[in-house]
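In: Give the three-dimensional model of this entry:
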Amino acid sequence: MTVVRPARDASRYRWVILGVATFTQAAASFFVQGIGAMGVHLQRDLDLSTAQLGLLISAAQLVPLVGLLVAGELLDRHDERWVVGAGLSLVAVALCAGSLAPGYTALLLVLLVVGAGYSTVQPGGSKSVATWFDGSRRGLAMGVRQAGPPLGGAFSAAVLPLLAATHGWRATLVAGGIVAFLGAGAFLGLYRRPPGRAVAAGGTRAPLAAQVRARLRMLREPSMVKIMLSGTSLISVQSGVLVLTVLHLHDVAAIPAGTAVGVFVAVQVAGVAGRIGLAAWSDRRRSGRYACVVTCMVAVVAGTAMLTTPLGRSPTAACVLVVWLGFFGFGWYGPWVAYVAESAPPERTGFALGLAMSANQVVIILTPPLLGLVRDLTHSFTPAWGLLAATTAVALAIGRRRR
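Out: As a prediction, this is how the structure comes out:
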């Protein structure tokens, strides 16, 4: 009995780890994912163009461009508990302080600080789940955990626009800070490393030149090339859905702003279902996790392309299409992260996750203002959706040829 019980307790506690990692990710994403839902209010209150709104959404994603790599290194050397807890605490402090921001420029600076803390949460939570779950259930666990961003986004889409309408946009930052504090407290209080797993810090480390060469070799690996192509193309669609959905439904499909926000909540819920369902499917698919990612690429090409047709102007059809994009355009992330974790050397899991996610950050930063600029210059959403369909189709074709 004394031999079996620790293993049984560890098997049970991994579900606690999964729950706290998912809650932490949802708490970290609450405000960042909710900015798109507040697009109509922010444009009105701060007198913003679509491009300025896109830049505001990108601001929180700018620092993670480098921060994810730093976070990956920290996670390979230190306990995820402290790395993630400290990062999310920084998010909470920055958002609460940001409620005093005098205007648009100051708000941009606040979101840059938020991005620095946010950098630790994605790779840290992913590594914590990958550490506790073996390959037979890792896809499902990653999918549940990666449901955190759309789950936080769905909650924020339901709460933040109402809060902004009744108390102003500053109150939304305070709410985001409180939620981030709750997430930090939960992770610091409940997370533990698996029994028998020591932190990788300490010991003899390779010379700096050797470490750099090892990282460059990782970039040339065929699996990393597929990771970069699929991740950057699909994250561009996810960013496009966040920034364009409410505006497209309101301006093109003539849906009232309140109803459009409700549809946006449904899009986020579809993303939650997609991340869990598609990741669980990848655990059982003989062709592997990457084939599941390819399926998502084909689905989002079809969905974004149809939004450029007259179907995009039909209220019913447009709603169905954006929910479709929510399922596949958000759902790909669960199997994709599991594929990244399993493709990396065990001692470099944190860095591999940080590297892959930092490549995505380039696209996350560039996509919202670029799509907003395209919309402002053409006075139409068709070129923006068409651009997303074309780039994903090109990435899909290149990836298939490299296979």
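In: contacts, neighbours, all on C-alpha from now
Out: OK.
In: so the residue nearest in space to the middle of the chain is in which element?
Out: By CA atoms, centre = their mean, the chain has its centre lying nearest to residue 149, at 5.7 Å. Following DSSP states H and E, one finds residue 149 within helix 148-167.
In: Flag every buried residue along that helix.
Out: Neighbour counts using 16 or more other CA atoms under 10 Å place 148-164 of helix 148-167 among the buried residues.
In: quick one, helices of the stretch 1-150 of the chain?
Out: 4-34, 39-46, 50-62, 64-77, 80-98, 104-118, 121-132, 135-146, 148-167 (DSSP state H, counting those that start in this stretch).
In: compare with the first, here's sequence two:
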Amino acid sequence: MPATAVTADPGTLRRWSMLGASTLAQAAAAIMMHGPAFLIPALHADGFSLAEAGLVAAAPTVGVMLALVAWGAVSDRYGERFALLWGLAATTALGALAALGGGTGVLVVTLLLAGAAAASTNAASGRVVVGWFPPARRGLAMGIRQMAQPVGVGVAAVSIAVLADRYGVHAALWVPTLACALALVVVALVVLDPPRPDPRTGGSANPYRRDRFLVRVHGVSVLLVVPQFLVWTFALVWLVQARSWSPAAAGSLVAAAQLAGALGRIAAGHLSDVVGSRMRPLRWVAVAAAAVMALLGLAAGRGWALAVALLVVATVLTVADNGLAFTAVAERAGATWSGRALGVQNTAQFLAASAVPPLAGLAVAHLGYAATFALGALFPVLAAPLVPVEGERELS
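Out: As a prediction, this is how the structure comes out:
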């Protein structure tokens, strides 16, 4: 499956079709990465301990973290189409192996490898969007592409747990497998590699040696992922335990907040196109997230009903930075380095995100939800002055 690149403008329809294909690929990969978490109830009912069920659920995420930078290098070397096709093909094959049965060891290994293969979409699909959309529309396009993760998680939430309960764990794994197979076909039909500069012109220089812009964006993103995963992890349990909501009502609010967060990513991307900057809106998001998390902590501590509305706003704001940072990294790294740079970006965020639930759980146990939410405000406070606004180039 060789890379296919063109240098001419593919046209508006083909460009938006490639955005759709890239978004579908990322959403399908998200179902594979995050879907096994919804197997936990069925696994537990089948006799797995919660620790064993958690191991199964975590396997694809571990695979993603191990493979992100490597897939970025593949994308830089052989092209985005190559990475997407081979990655999705491997994900589909490994998902089928997991769905066909086997013991716990086989299930864990196949899901880990499927996650590693699915990581191909993180860097490659983003580079397709950045490569084919002009700067004035790139923020909006990347915001649409960044909807893929919450959409994928939503699809997994409404399908995998139900199928696992009715037909068994292995049967439910056909959901991510078939989604990746569909994405593979669509990518093969639609996606073209964006133009690449001739390496002899100097476009292949290491952007990390040029300045500290990328390092600072990575650092800002790591800090901002903390309140994001704090809210994601504890919103539902806070509503049930502290606000006495039913699980159904709490789940509905959380799902609605996630949808609003997905739309917020599009709005943030469009705003960056309008103002001609990724970093200024990123700093605004950091400041706003700090304020809302602090207010959420105050309102939760006082028992105010306003806390529920602030939780929704916090859910929207704490994910709004993702597309801005992702687009900025790809733009600054350039065509020959963006795959690796996006791999580093995602790996750093995954590592930070994986530490949030256990550490925040300890904070909740010792300090309570209100204080933990308020502590979450410290991270965007630290992030705001680190945003490299002064080092950003004009979009052109």
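In: do you know how far the residue mapped onto residue 251 of structure 1 from structure 2 is from residue 345 of structure 2?
Out: In structure 2, the residue matched to residue 251 of structure 1 (TM-score structural alignment) is residue 241. The spacing between residue 241 of structure 2 and residue 345 of structure 2, counted by CA to CA, to the nearest Å, is 35 Å.
In: more neighbours, those two?
Out: residue 345 (25 against 12; other CA atoms under 10 Å).
In: how about the nearest residue to the more buried one, chain neighbours excluded?
Out: Of all residues not flanking residue 345 of structure 2 in the chain, residue 218 sits nearest, at 5.6 Å (CA to CA, 6 or more residues apart in numbering).
In: Looking at the helices of the stretch 1-150 of structure 1, which is nearest to residue 336 of structure 1?
Out: For the helices of the stretch 1-150 of structure 1, the distance to residue 336 of structure 1 is smallest for helix 135-146, at 9.0 Å, taking CA to CA.
In: what stretch of structure 2 lies opposite that closest one in the alignment?
Out: The aligned range for helix 135-146 of structure 1 in structure 2 is 135-146, by TM-score structural alignment.
In: Show residues contacting the matching stretch.
Out: Identification of contacts with stretch 135-146 of structure 2 by CA atoms under 8 Å, 6 or more residues apart in numbering yields 19-20, 22-23, 26, 126, 129-130, 133, 262, 265-274, 276, 278, 322-324, 327, 395-396.
In: at 7 Å instead, please
Out: 19, 23, 129-130, 265-266, 269-270, 272-273, 323-324, 327, 395-396 (CA atoms under 7 Å, 6 or more residues apart in numbering).
In: try stretch 349-366 of structure 2
Out: Contacts of stretch 349-366 of structure 2 (CA under 7 Å, 6+ apart): 65, 221-222, 225-226, 229-230, 233, 372.
In: and if you look at stretch 216-233 of structure 2?
Out: So stretch 216-233 of structure 2 is contacted by 315, 318-319, 325, 345, 348-349, 352-353, 356-357, 360, 376, 379-380, 383, 386-388 (CA under 7 Å, 6+ apart).
In: so how far is that stretch from its chain's centroid?
Out: 11 Å (CA atoms, centre = their mean, to the nearest Å).
In: Check how far that stretch sits from its aligned residues in structure 1, on average.
Out: Compared with structure 1 after the fit, stretch 216-233 of structure 2 shows a mean deviation of 2.2 Å (mean CA distance after the TM-score superposition for structure 1).
In: what comes up buried for that stretch?
Out: 217-232.
In: Could you measure from residue 382 of structure 2 over to residue 224 of structure 2?
Out: 9 Å.
In: and residue 98 of structure 1, how many neighbours does it have?
Out: The local packing of residue 98 of structure 1 (other CA under 10 Å) involves 25 other residues.
In: That one -> structure 2?
Out: Aligning on TM-score structural alignment places residue 98 of structure 1 opposite residue 98 in structure 2.
In: repeat for residue 223 of structure 1
Out: In structure 2, residue 223 of structure 1 lands on residue 213 (TM-score structural alignment).
In: just residue 328 of structure 1 next, same as before
Out: Residue 328 of structure 1 maps onto residue 317 in structure 2, with residues paired by TM-score structural alignment.
In: wait, doesn't that match sit right on residue 289?
Out: Yes. Under the criterion of CA atoms under 7 Å, residue 317 of structure 2 makes contact with residue 289 at 5.7 Å.
In: the more surrounded of those two?
Out: The neighbour comparison of residue 317 of structure 2 against residue 289 (other CA under 10 Å) goes to residue 289, with 31 against 25.
In: just checking, the more buried one is part of a helix?
Out: Yes. Looking at residue 289 of structure 2 with DSSP: H, G, I helix; E, B strand; the rest coil, it is inside a helix.
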